[in-house]
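Asks: predicted structure and sequence below. I'll ask about it afterward.
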Amino acid sequence: MAKRIVFVSRRNSLRSILAHACLMHLAGDRFAVVSCGDPRHVSPSIHPAAAGALVSAGIAVPVTQPRGWNELARPGSARFDFVISLDGPTQLLEPNWPGQPYSALWAFPDAASFAKAEDTAHAAIQILYGLRRRLELLISLPFHRADPAAIGSDIRDLGYLD
């Protein structure tokens, strides 16, 4: 059974999109992956720097548009196994997720807020490589034979990688 993971960032236009696309690229159908952001700040589209970083790495850009967590956290919604937040301030605002999934913070800079497009593009590539390293470790975890709490702890620990 595929593990369900949601990646969360403020606007759901750059960091969470990179994480979503990268995990789908690396692990395919082993995970059911979605991404979302704070409904008050969700971007109308995927940030061009995210799309550019994914294309340059040979990773497909997700076809879904950015969305708020209100679509995923309402009563009766599908439950997630893991929620990975990509910035601390947004994590503090997140709703109570159905099913009480394990949560982790993998903090990355808010590159979408950078003033210069070239700085954002450079940061998006760096974020993608940082995420890829963590996601490669995540998919190597023994999901099929380990205690879910231990896996949750391991996923939290991946947030401390440099």
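Replies: Yes, it's here. Numbering: from 1, shown residues only.
Asks: alpha carbons only for contacts and neighbour counts from here, please
Replies: OK.
Asks: flag every buried residue along the longest helix seen in the chain.
Replies: Counting by DSSP state H, the longest helix found in the chain is helix 117-139. With burial defined by 16 or more other Cα atoms under 10 Å, the residues of helix 117-139 counted as buried are 120-121, 123-125, 127-132, 134-135, 138.
Asks: now that helix: how far from the chain's centre is it?
Replies: Distance, stretch centre to chain centre, for helix 117-139: 11 Å (Cα atoms, centre = their mean, to the nearest Å).
Asks: report all helices and strands that it contacts.
Replies: Counting contacts by 3 or more Cα pairs under 8 Å, 6 or more residues apart in numbering; DSSP states H and E, helix 117-139 is packed against helix 15-27, helix 48-56.
Asks: what about versus this one:
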Amino acid sequence: MTMDTPFNVLFLCTGNSARSVIAEALMNKEGAGRFKAYSAGSMPTGRVNPHVRPIVESCGFQLTDFRSKSWEEFAKPGAPALDFIFTVCDNAAGEVCPIWPGQPMTAHWGVPDPAAVEGSEAQIGAAFAEAARLLGNRIRLFLNLPLASLDRMSLQARLREIGERADQASSAQ
């Protein structure tokens, strides 16, 4: 893998209303031009959850910069060539995905759904902040991988490891 052009990263979730949108915003901020992130869903809700607003705004974006869309958009001719695809919800990880052109690297980075949390605004806000923290941990670990020096099998193993162990590593600190 070379760093001549930005890597395209797609974050998938079922509804594409919260976790995948948060991941898209975080990657576009943290990736600093080395990565271009997108998000999509297998069954998009058609709207971005309003509780995502403070997170995307902290990344320098507006909520209107994002939309809930189908993953089919990224399997069509003319779609960006994807280098990496990460599922961020367990439902999307278990679904049959479209055929992605170019054989992108894939991994599952499951995060609990903050949109499923019921309670006070503070409790809901805390759930969204926690989802952003977990996704941010994974994204920072990914961004620190020596992509140019890893062979495909080693990189695939590291991507899976990030999804499996990122929370263990961050909670031990």
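Replies: Received it, and whenever you're ready, just let me know what you need. In this text, all values refer to a predicted model and were calculated from it rather than measured experimentally.
Asks: re earlier: out of the helices and strands packed on helix 117-139 of the first structure, which comes closest to Trp97 of the first structure?
Replies: Trp97 of the first structure sits nearest to helix 15-27 of all these, at 17.0 Å, using Cα to Cα.
Asks: read off where the closest one ends up in the second structure.
Replies: Aligning helix 15-27 of the first structure against the second structure (TM-score structural alignment) gives residues 19-31.
Asks: may I see the buried residues of the matching stretch?
Replies: Applying 16+ other Cα under 10 Å to stretch 19-31 of the second structure flags Arg19, Ser20, Val21, Ile22, Ala23, Glu24, Ala25, Leu26, Met27, Asn28, Lys29, Gly31 as buried.
Asks: which residue is the nearest non-sequential neighbour of the last one?
Replies: Take Gly31 of the second structure and drop its neighbours on the chain: the residue closest to it by Cα to Cα, 6 or more residues apart in numbering is Leu143, 6.9 Å away.
Asks: and the aligned partner of Gly152 of the first structure in the second structure, helix, strand or coil?
Replies: Here Gly152 of the first structure is matched to Gln156 in the second structure, going by TM-score structural alignment. Secondary structure, DSSP: H, G, I helix; E, B strand; the rest coil: Gln156 of the second structure is helix.
Asks: which one is Gln156 of the second structure nearest to, not counting chain neighbours?
Replies: Met105 (6.5 Å).
Asks: what's the burial count for that neighbour?
Replies: Per other Cα atoms under 10 Å, the neighbour tally for Met105 of the second structure reads 16.
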